[in-house]
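**Student:** Provided below for reference: sequence and predicted model.
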Amino acid sequence: MDMPQTGFGLWKVASEDCRATILEAVRAGYRHFDCAADYGNEEAVGEGLAAAMADGLCSRDELWITSKLWNTCHAPEHVEAACRKSLADLGLEYLDLYLIHFPIALEFVPFEQRYPPEWIHDPDADKPVMQRAAVPLHQTWRAMEELQDKGLTRQIGVCNYNSALIHDLMSYARIKPAVLQIEAHPYLTQEKLIRLARDYGIAVTAFSPLGALSYVELDMAGENDTVLNAPAVTKAAARHGKTPAQIVLRWATQRGTSIIPKSTNPERMRENLAITDFSLSEDEMAAISALNRNRRFNDPGVFCEQAFDSFHPIYD
């Protein structure tokens, strides 16, 4: 099965809402669900997936389920346990895709002590901070390859890697990464990184494809950061009889990336899928791409210092 180009992102979906949200998403036509241990809702997601299958809305073979290895489990001895924990919570025998969530290794936190462990090593410390672990990424990747060898996941990949890390990974990977998941939207077009991934035969998934919308409620973006009011977007929306959000999502898929938008609103869920019955012109694509500001909303070099009193940039 190929990964569906439009998936459903489960970041920030409350556990109590997961079952109903997933049932509604499956009814709307979603078959690709993007999960992560760090989202803290995989058990609830598993209940939703089980309900959808029990109701005959879909079969496991029709689903594409992605999860992600958290930063505290980068040491090779913890990778398989982390994957198995996600599988148990999701109620699945295998994942379709398992990703390294960030190229950031943190000290291990036992699952029974705190799960998900999040970013801070000891929340009860006098000065709670992140605690780095000395784990090279190549060791983590070797353990990821073993997960695929054992059939725990059908494919493996990475998130939030930059070009240098991709070059490095491709120099030692026995099993090449199938997917690179990165923040990408008209204010952060990531053209060189996407081109590099394509050159290496790595598919690209854009998270936060609508830009600031995911971050306003977290105080990581302001209302004026939205791309949906940009004239290049609103003019295309009027021309095609589509919403600005549909235009931005179509721009993303038309440039060859898959997308994982999120909405708990049933009407918006369907709207986010309804982007295959029109195409943007070359001029419209170029005008939207020209909105690029290199504006990154999900930047550890910013939020780790603000939220966790730890300076840890991964982008220059």
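**Tutor:** Alright, I've got the coordinates.
**Student:** going forward, measure contacts between C-alpha atoms and count neighbours the same way
**Tutor:** OK.
**Student:** tell me the contacts of the residue positioned nearest the centre of the chain?
**Tutor:** The centroid of the chain falls nearest to Phe207 when counting by C-alpha atoms, centre = their mean (4.9 Å). Neighbouring residues of Phe207 by C-alpha atoms under 8 Å, 6 or more residues apart in numbering: Gly9, Gln181, Ile182, Glu183, Ala184, Ile259, Ile260, Pro261.
**Student:** put this beside the first:
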Amino acid sequence: MSPSKPVEPFGTKLTTKSGNPVYLGTGSGTKWQKIKKARDASLKDTLVDELVDNLVLSVKNGFRHLDTAEIYTTHPEIAEAIKKSGVPREDLFITTKYNPGVDIKPASHKSGAESVDAALKELDVDYIDLFLVHFPFFNDEYSHGQSLEKVWADLIQAKKDGKVRYIGGSNFAIEHLKQVSAIAGGDPNYSAQVNQIEFHPYLQDQSEGIRDYAKENGVLLEAYGPLSPLFRIIDDDGNEVVDHPLKPVIPKLAEKYGKTSAQILLRYTLQKGLLPITTSSQSERQKEALAVYEFALEDDDVKLIDDVGSQFHFRGFFKNLYHTKD
């Protein structure tokens, strides 16, 4: 059996500044954000050494794509890890994200331009490889009068000024991709080149038609949460779902290919045309994640994951914000 196509992500072909292709990324998100928040107030302005060490280990094991966001408050740890890694800046690919304001927490900065400049300072770099709008939801109370139009115009200017290399969105639906494309006058260099979305077999389209639209319009999709079927799944009533359809399927595929369950799902994500963002603090698992480029799933097995996954629905983030049949 031949592997499914595409075996690599469709859309924008990201490279480091030195010209190397960009592979799957390692995140410094929700887990670390919670750890920082839970620390004693006296430690507020100190680094989380555990995160720095984890990032340095990731780079040592081969990761070059580091994903963060201003809402995670992990820019200082990324900066320290870059210095300690010993890898030239131009060989690393750094992603961060503008926070428009969420729940009861206001936007981190008063404009997209201010956000870019603050990130450059906090990351202690001369440029950011990929700058995303974390989500396209703005409101009068928390967004400091900003809108997607205003922030996108700032990102276009930041790219023209050489402060960022690629711009894009996260959690964008088709309407948002069309909106920023219109702001850019249809110029693909200043439209969303990337859209980072929640993706796994239980959520194969975060918003209706997003994968097909991205493929047709050359937008690279990055996938966060690609390993969700391997972790605790909580339903809308707060109850853990113990028996879900893929629970027995993924281990059987792992045995068939001589890989781990995580490798099966990461490889599945790649073969669906998305670039995975994952994370682990264990050295061996980091190496295993990067090894997903060394094998391929058969067509029938990709279809099996598709079909079984479609029997169950799970959305971990941004529930009730899309016009879906959740």
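**Tutor:** Yep, it's here. Just so you know, these numbers come straight off a predicted model, no measurement behind them.
**Student:** what value does the TM-score take for this pair?
**Tutor:** The TM-score (TM-score structural alignment, normalised by the length of the first structure) is 0.79; 277 aligned residues with a C-alpha RMSD of 2.7 Å.
**Student:** which of the contacts of Phe207 of the first structure are conserved in the second structure?
**Tutor:** Using both residues aligned by TM-score structural alignment, their matches' C-alpha atoms under 8 Å, the second structure keeps these contacts from those: Gln181, Ile182, Glu183, Ala184, Ile259, Ile260, Pro261.
**Student:** related to what we said a few turns ago, quick one: the residue mapped onto the residue nearest to the centre of the first structure from the second structure from His200 of the second structure, how far?
**Tutor:** Mapped onto the second structure by TM-score structural alignment, Phe207 of the first structure lines up with Tyr224. Distance of Tyr224 of the second structure to His200 of the second structure, given as C-alpha to C-alpha, to the nearest Å: 8 Å.
**Student:** for the kept ones among the contacts of Phe207 of the first structure, which one is nearest Leu147 of the first structure?
**Tutor:** Gln181 (18.9 Å; C-alpha to C-alpha).
**Student:** so the counterpart of the closest one in the second structure: helix, strand or coil?
**Tutor:** Aligned by TM-score structural alignment, Gln181 of the first structure pairs with Gln196 of the second structure. Per DSSP: H, G, I helix; E, B strand; the rest coil, the secondary structure class of Gln196 of the second structure is strand.
**Student:** related to what we said a few turns ago, tell me which two in the contacts of Phe207 of the first structure are the farthest apart.
**Tutor:** Gly9 and Ala184 (14.1 Å).
**Student:** mind checking which of these two has more residues around it?
**Tutor:** Ala184 (27 against 20; other C-alpha atoms under 10 Å).
**Student:** and the closest residue to that one other than its chain neighbours, how far from Arg268 of the first structure?
**Tutor:** Spatially, and ignoring its direct neighbours in sequence, Ala184 of the first structure is nearest to Ala206 (5.1 Å; C-alpha to C-alpha, 6 or more residues apart in numbering). Counting by C-alpha to C-alpha, the gap from Ala206 of the first structure to Arg268 of the first structure is 18 Å.
**Student:** give me the more crowded residue out of the two.
**Tutor:** Ala206 (26 against 15).
**Student:** my guess is the more buried one meets Leu188, correct?
**Tutor:** No - using C-alpha atoms under 8 Å as the test, Ala206 of the first structure is too far from Leu188 to be in contact (10.4 Å).
**Student:** trace Ile128 of the second structure over to the first structure, please.
**Tutor:** Applying TM-score structural alignment, one finds that Ile128 of the second structure aligns to Leu95 in the first structure.
**Student:** how many other residues sit next to the closest residue to its match other than its chain neighbours?
**Tutor:** Spatial nearest neighbour of Leu95 of the first structure, chain neighbours left out: Thr153 (4.4 Å); criterion: C-alpha to C-alpha, 6+ apart. Using other C-alpha under 10 Å, the number of residues around Thr153 of the first structure comes to 24.
**Student:** also Val302 of the first structure?
**Tutor:** Neighbours around Val302 of the first structure, by other C-alpha under 10 Å: 16.
**Student:** same check on Phe303 of the first structure?
**Tutor:** Using other C-alpha under 10 Å, the number of residues around Phe303 of the first structure comes to 17.
**Student:** tell me where the stretch 51-200 of the first structure has strands.
**Tutor:** Ranges of strands in the stretch 51-200 of the first structure, per DSSP state E, counting those that start in this stretch, are 64-69, 97-100, 156-159, 179-183.
**Student:** could you measure from the aligned residue in the second structure for Leu49 of the first structure over to Ala69 of the second structure?
**Tutor:** For Leu49 of the first structure, the aligned residue in the second structure is Ile82 (criterion: TM-score structural alignment). Distance, Ile82 of the second structure to Ala69 of the second structure, using C-alpha to C-alpha: 16 Å.
**Student:** picking up where we left off before, drop anything exposed from the kept ones among the contacts of Phe207 of the first structure.
**Tutor:** The neighbour count (16 or more other C-alpha atoms under 10 Å) marks Gln181, Ile182, Glu183, Ala184, Ile259, Ile260, Pro261 as buried among those.
**Student:** what's the last one aligned with over in the second structure?
**Tutor:** Alignment of Pro261 of the first structure against the second structure is given by TM-score structural alignment, with Thr278 as its counterpart.
**Student:** ok, its match - contacts?
**Tutor:** Counting by C-alpha under 8 Å, 6+ apart, the residues that Thr278 of the second structure touches are Leu24, Gly25, Thr26, Gly27, Tyr224, Gly225, Pro226, Leu227.
**Student:** narrow these to those in strands?
**Tutor:** Gly25, Thr26, Gly27, Tyr224 (DSSP state E).
**Student:** so who does the second one touch?
**Tutor:** Counting by C-alpha under 8 Å, 6+ apart, Thr26 of the second structure makes contact with Ser58, Phe63, His65, Leu66, Asp67, Ile277, Thr278, Thr279, Ser280.
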